[in-house]
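Participant: whatever this is, show me its structure:
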Amino acid sequence: MTQTLVPPFTEETARAKVQAAEDAWNSCDSDRVALAYTPDSEWRNRDSFLAGREEIKAFLVAKWNKGRDYRLKKELWAFADNRIAVRFEYEWRDQDNQWWRSYGNENWEFDTDGLMQRRFASINDVPIEETERRL
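Facilitator: I've put the predicted structure just below:
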């Protein structure tokens, strides 16, 4: 049985939505990820404010060109109606081969079709040694 991942969310569908997002982001496929957002989606990612799929896609292309060996883990924090809150961490390596672990929280809001219309992310980066990697 295929579940429909549209609001209002249950715990089961919220967890499935978070897992689907994790899987998409770990693909590092900006086209695939951008399709999860409404054409006029609003984003805040750190200090970047983006509007629409095309800006999101361009942002993701630049992100994954800068950071190599990207690996992400998302965890459901809370949900209600058409909103989901997530905590996450990801690891990546920069152009100088410095490893980083980035921690953050996201607040998501979805339209009736299950596309994300708003994403607000707060993220902090911590340098790590390769031996400290866990993802």
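Participant: please count neighbours and contacts with C-alpha atoms only from this point.
Facilitator: OK.
Participant: and the helix ranked longest in the chain, how far out from the chain middle?
Facilitator: Across the chain, the helix with the greatest residue count (assigned by DSSP state H) is helix 11-26. When distances are taken as C-alpha atoms, centre = their mean, to the nearest Å, helix 11-26 is centred 10 Å away from the chain's centroid.
Participant: after it, which helix or strand is next? Please name it.
Facilitator: helix 30-34 (DSSP states H and E).
Participant: please give the structure of this sequence too, so both can be compared:
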Amino acid sequence: MALVPPFNEETARAKVKKAQDLWNAQDPVAVSKAYTEDCIWRNRDQFFTGTQPIIDFLTKKWDKEKSYRLRKELFAFTGDRIAVQFWYEYQDKYDGMKWKRCYGLEDWTFAEDGRMRKRQMSGNDIEISERWFTDDVVDVNSVDISEKHW
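Facilitator: This is a model prediction of the structure:
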């Protein structure tokens, strides 16, 4: 199955889960290959373009966010665009290793070859006392995330 635009529901869902798995591996160089060399990023309040800034951003991100576990779900799609809702949990290296969860949305636009050419992310972090993606959870897709978290 080719994961290139134009997307249908099956290919859009597969593209989201492929991205989820790639990010959960926490390899900045491997993740950067899923984006065009001139990919435009907005991540919260940070704006940058290109492969090396993506690698630098992800390297810093995963240095700070220990025990990182991410789940992405398809929110909407059309043609060359996909919208994603996500949740991830991590321990904050710079805040006493407190457990936190980020809730957010992403807006993706793709090039013809299936690499992302624009990524916009909005997210909010909260401290948590109850984790969803505990160490005994093998598959983050198996965790029941109810509608109240959408």
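Participant: ok, and what's touching the longest helix of the first structure?
Facilitator: For helix 11-26 of the first structure, the surrounding residues in contact (C-alpha atoms under 8 Å, 6 or more residues apart in numbering) are 3-6, 32-33, 70-76, 79, 84, 86.
Participant: the residues you listed, buried ones only, as a PyMOL selection?
Facilitator: Per 16 or more other C-alpha atoms under 10 Å, the buried members of the contacts of helix 11-26 of the first structure correspond to this PyMOL selection:
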select buried, resi 5+6+33+70+71+72+73+74+76+79+84+86
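Participant: which of the contacts of helix 11-26 of the first structure sits closest to residue 118 of the first structure?
Facilitator: Using C-alpha to C-alpha, residue 84 comes nearest to residue 118 of the first structure of the contacts of helix 11-26 of the first structure, at 10.6 Å.
Participant: apart from its neighbours in sequence, what residue is nearest the aligned partner of the closest one in the second structure?
Facilitator: The alignment partner of residue 84 of the first structure in the second structure, by TM-score structural alignment, is residue 82. If the residues on either side of it in the chain are set aside, residue 82 of the second structure comes closest to residue 108, at 5.2 Å by C-alpha to C-alpha, 6 or more residues apart in numbering.
Participant: assign the one you found to helix, strand or coil.
Facilitator: Counting by DSSP: H, G, I helix; E, B strand; the rest coil, the backbone at residue 108 of the second structure sits in strand.
Participant: okay then, goodbye and thanks.
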